[in-house]
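Novice: Model the structure of this input:
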Amino acid sequence: MLTSRLRRRSRFQLLEKLAISVSLLACVGCLGYLFQLSASFFDSPLPDPDVSLIRPHYPGLDQYDSSREEEVESEFTNLKLQDELSDTGTTFVDSQQLEDGRSESESLSKIRHDNEPISRVAFGSCTSRRAIRQPIWSQGIIASAPQAWIWAGDIAYMDWPDVNCKANPDHFQCNCSRDWLHVNRQTCLAGDVPHAREKLEVQLQNPDYKEFVRYMCPNMSSGPQDLALCSKPILGTWDDHDYNWQDGDKRLPTKEEQKHLFLDAFGVPSESPRRIKDRGIYWKHTLNEGIQGKEIDVILLDERFDRDSKPCEIRREFCKLVAGPDPRKYKHEWCKDFLSGGTDGRGSCCSKDERIWAGWCKLNPQLGDDELWEAACNPASKMYGIPGLEIDTSSGAPFRSGLTLNSKNGEGVLCEVLGVQQRAWLQDELYKSRAPLKLIVSGSPVFNNPEDFVCGKALKWRPAVNCSCFDDYDCYRPAQMNLLHLMAHAPGCVVVLTGDFHFSDIKVLQPGKKSYSDAYNSFHLPRPVYQVMASGLTTDTAQKVTCDGYRVDKLGFRPGGECAFVSGPAFGMIEIDWDAPEQLVKLQVRDEFGEVQLESTLKLDTCSTG
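Specialist: I've put the predicted structure just below:
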């Protein structure tokens, strides 16, 4: 995509060549011709380099318009999934190849090598479902002077319609046949790539976000187009809405197209491994590379591309008793597929955790020293879920199939969030890293609230139905425990950056006997795991809410108490004091004005709180 400046420059060059080539004797005639030619060039409308496809209207005030809210019947009674609706999107940064063959990480570190070490990394998630102003970029984020920015998911709500489907049920964006992907009129656009492109472009064209990009990338007009190579890098991964399917998993039919669309928005080079077919967008960037003892590894996880369907046991009762019997329910078609659909007609739900973790492993504890048992049953082991493990369909026992890491036919022995290839990659990157600080960017919270909650109200003919998780790692317990142990045993200190839930908080999972240690198998962790959730950059996604329901931390993760969270627009900030003897790291949640609302400090030399 050429900018207006480049186009004008090329046109001036053409005029100069024409002027030089004419005879001096015909100068007057040529000048008349050139005047007409230049007039035709500059009178014709030139495309605004920052506008493509859509010119949205942005209301002057960033106010939540409740009249536009679609009253979606959620599968839960108190769930954040009830508040989904919007508009969004704009200009794509052109993909470009790196001329010298360097990796993206190498190029990023090269740009920062001669500058002061990065010590202020901001991050956030969940923009807006509607085309509204986003003042947090200027009055909060730019004002806080970040040296890098990380997207933790939902840069745009690409699966959301442009209209209020409740008020316009016959609108083409709201009128579709229901199935497991399009569960109701509000989700008719899930997987629709052209619509996703428009929504993304609206967000990228948002005037407040454009101001932020200009601040981070002042060299954008003449320098590299890869946002990771800006003087203040912009990095990121996706969650469900920028994956283009709410609560989506690996079954999205258009996930390859969606992947390229997302990477285009960041200007990821066309030859990047992230664009390889059948591979997710996971990646590692190293900030301050070459400055020994001050490196920051930014590890971007992809938790959608290879995610298995939800495990059978976490929604079976809900589907059988609540949504399955009633065609009017929001999740009715999804539940039909969950219980009795899929490729074999036995349900699309993932049965591996139930068959192996809660089945074979519990029945065979005497095999604790066996390598096969270790690989299939011990999430704390480095061998857990290694490539080549399969489930015998007749006996239900695990066995070694001989498949390699690159095999795509293996079912594996656990319900995956990352997938076997990404898990192996992550383990390798974490254990070979010498960065004292590792930022793991996860679209889904890695630990959240392991307590049951009511997801189906009690009726006269049945009791209330409980569920144990939303759409995060709490639904995938073996995968969750494996990730927690992997992070806690890695060299250096690990901080998870996440979003998704439309409020913000800081949590710490501590070793030793805690109220949650059994649920997370965390008693023997060698060090804490820190998690900062910054979710909701506008009043559309982050409304003022009270401390109740799933927002209450009953188990003691929050250092500031059970109601220590921020509602309303917010973002996260990681501040590192490299000159302090202990190299102090401040984990912060800041409000829309850049004021620190929550803060915890850890020491890099011990990974303990200060």
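Novice: C-alpha from now on. contacts and neighbour counts both.
Specialist: OK.
Novice: Assumed Lys259 was part of a strand.
Specialist: No. Under DSSP: H, G, I helix; E, B strand; the rest coil, Lys259 falls outside any strand and is assigned helix.
Novice: Next, the structure of the following sequence, for comparison with the previous one:
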Amino acid sequence: MPRLLLTILLAWLLPGQLWAQGAPAPLTRIAFGSCADEEKPQPIWDAVMAYRPELFLFAGDNVYGDVRNGRNVPDEDLIASLQESYLQASKLPGLMRLRTTIPTLATWDDHDYGKNDAGADFAGRHAAQRLFLQFWDVPRSDPRHTRDGVYHAQTFGPEGQRVQVILLDTRFFRSPLKPTDARNAPGKERYLPDDDPTKTMLGAEQWQWLADRLREPAELRLIVSSVQVVAEGHGWERWGNFPRERQHLYDLVRETGANGVVFISGDRHVGGLYRETNSTPYPLVEITASGLNQVFPGNREAGPNRLGAVYGAANFGTVDVDWWEGEVALSLRNEAGEVVRRTSVRLADLRTPEPAR
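Specialist: As a prediction, this is how the structure comes out:
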């Protein structure tokens, strides 16, 4: 078979897997999602596979392993429930087809951490981490086996077209949240912003690790946070519950000169697109894809920095990178794979301004 024809055939069969002169081809098609209940049908995997992603990112609540509607449930019972959920998930044909076909990376949220809205106060977190690493086939040589937390980073692609994926752990080290004083009131549904300087989202060790990763070279950085980062207008879990920590994140992007940051999140059971320019190094865009089968059709929120309406049916997110035009398209797709929300950013706009001379 002529070499050119063979190359074209391989490019169609194996998108993103070709190697040219020993260097990997750049990533151009990335999919992600969150909030997948293993006890419910998950037909959305057909649409995900039809999109033909080169990488899939699991943004948390990848199973629902906590004891639902339980009060004062012993931690050992929570871990037993989580173990059973992973077992159920391992028998889902769509999920397993994805995992055996497409490279994947994962972080967790509360329901695969083991307890609703839990943070560092969850006594079962070490056992939950062992189950997480086992389910996601993390090699024994990986540092996540010898340190606390499931945070992880990996860079793909050749110089000039590198995608750095940073998966944060917003559970293991997180301080307690401040309860609302008006439960279910708009904007104050569960929690209130807490300005306590001793509160942390990531913990000191993870913060230092993140600073080191942001100093590494990359042209596009996908920071995966299980809970929303820039989103405003609601009182559920989000980085805005610790405004000092969120500002620290923005400042860290500026101080490290980390260009190309885009936030990916889940958790909410609705999808949405967001953009923030207040106290940020450059316009920071967030895409929330939630959920793969756990949804909240009746959701209403103010969304002062949201781009358009939320999307309350089953969805997954996609990131399409046009390296040659320097543009990144962020899309929410429905169960049929159709684009239902979309925005785009130019890589040239995701750059920290040069200091004045």
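Novice: Provide the TM-score value for the superposition.
Specialist: Remark: TM-score between the superposed chains equals 0.84 [TM-score structural alignment, normalised by the length of structure 2]; 328 aligned residues with a Cα RMSD of 2.8 Å.
Novice: From Asp251 of structure 2, how far off is Pro41 of structure 2?
Specialist: According to Cα to Cα, to the nearest Å, Pro41 of structure 2 stands 42 Å off from Asp251 of structure 2.
Novice: more crowded one of the two?
Specialist: Neighbour totals were compared for Pro41 of structure 2 and Asp251, and Asp251 leads with 15 against 12 (other Cα atoms under 10 Å).
Novice: Now check that one against structure 1: what is it aligned to?
Specialist: Aligned by TM-score structural alignment, Asp251 of structure 2 pairs with His485 of structure 1.
Novice: same check, this time on Phe58 of structure 2
Specialist: Using TM-score structural alignment, the partner of Phe58 of structure 2 in structure 1 is Trp151.
Novice: just Cys35 of structure 2 next, same as before
Specialist: Aligned partner of Cys35 of structure 2 by TM-score structural alignment: Cys126.
Novice: Surely that match touches Met158?
Specialist: No. Taking contacts as Cα atoms under 8 Å, Cys126 of structure 1 lies outside contact range of Met158: 11.4 Å.
Novice: if we can go back for a sec, quick one, what contacts the match of Cys35 of structure 2?
Specialist: Contact analysis of Cys126 of structure 1 by Cα atoms under 8 Å, 6 or more residues apart in numbering lists Gly153, Asp154, Ile155, Ala156, Tyr157, Gly499, Asp500, His502, Ser535, Gly536, Leu537, Thr541.
Novice: rerun that using 10 Å as the cut-off
Specialist: 151-157, 239, 241-242, 499-503, 534-538, 540-542, 569 (Cα atoms under 10 Å, 6 or more residues apart in numbering).
Novice: Val48 of structure 2 maps to what in structure 1?
Specialist: The equivalent of Val48 of structure 2 in structure 1 is Ile141 (alignment by TM-score structural alignment).
Novice: My impression was that its match belongs to a helix - is that right?
Specialist: Yes. Secondary structure assignment places Ile141 of structure 1 in a helix (three-state DSSP).
Novice: That one - how many residues pack around it?
Specialist: When neighbours are counted by other Cα under 10 Å, Ile141 of structure 1 comes out with 26.
Novice: for Lys507 of structure 1, same thing?
Specialist: 23.
Novice: May I ask which helix or strand encompasses it?
Specialist: Following DSSP states H and E, one finds Lys507 of structure 1 within strand 504-509.
Novice: thinking again about what came up before, leaving out chain neighbours, which residue sits closest to the match of Phe58 of structure 2?
Specialist: On the basis of Cα to Cα, 6 or more residues apart in numbering, the spatially nearest residue to Trp151 of structure 1 that is not a chain neighbour turns out to be Gly236, at 4.1 Å.
Novice: Alignment lookup: that neighbour to structure 2.
Specialist: Checking with TM-score structural alignment, Gly236 of structure 1 has Ala106 as its match.
Novice: and what of Glu416 of structure 1?
Specialist: Alignment note: Glu416 of structure 1 maps to Thr200 in structure 2; criterion TM-score structural alignment.
Novice: In this structure its match contacts Gly240, no?
Specialist: No. The criterion here is Cα atoms under 10 Å, and Thr200 of structure 2 misses it with Gly240 at 11.9 Å.
Novice: anything in contact with each of those two?
Specialist: Arg246.
Novice: okay, those two: which has more neighbours?
Specialist: Gly240 (25 against 20).
Novice: one step back: please work out how many residues are found near the residue nearest to Trp151 of structure 1.
Specialist: When neighbours are counted by other Cα under 10 Å, Gly236 of structure 1 comes out with 30.
Novice: And the one 5 residues further on, by the same measure?
Specialist: When counting by other Cα under 10 Å, one arrives at 24 neighbours for His241 of structure 1.
Novice: returning to that earlier point: which residues does the match of Glu416 of structure 1 contact?
Specialist: By Cα under 10 Å, 6+ apart, the residues touching Thr200 of structure 2 are Ala120, Thr170, Phe173, Arg174, Ser175, Pro176, Leu177, Trp207, Phe242, Arg244, Glu245, Arg246.
Novice: Any of those buried? List them.
Specialist: Burial by neighbour count, judged by 16 or more other Cα atoms under 10 Å, picks out Ala120, Thr170, Phe173, Arg174, Ser175, Leu177, Trp207, Phe242, Arg244, Glu245, Arg246 from those.
Novice: Now check the second one against structure 1: what is it aligned to?
Specialist: Under the alignment (TM-score structural alignment), Thr170 of structure 2 maps onto Glu303 of structure 1.
Novice: thinking again about what came up before, double-check the residue nearest to Trp151 of structure 1 against Ala122; I have them as touching.
Specialist: No. The criterion here is Cα under 10 Å, and Gly236 of structure 1 misses it with Ala122 at 11.4 Å.
Novice: Report the set of residues contacting both of these two.
Specialist: Counting by Cα under 10 Å, 6+ apart, the shared contacts of Gly236 of structure 1 and Ala122 are Trp149, Ile150, Trp151.
Novice: now the helices for structure 2?
Specialist: Counting by DSSP state H, structure 2 has helices at residues 3-13, 45-51, 75-89, 93-101, 110-113, 125-135, 204-214, 243-256.
Novice: how close does Arg183 of structure 2 sit to His234 of structure 2?
Specialist: Arg183 of structure 2 sits 12 Å away from His234 of structure 2 when distances are taken as Cα to Cα.
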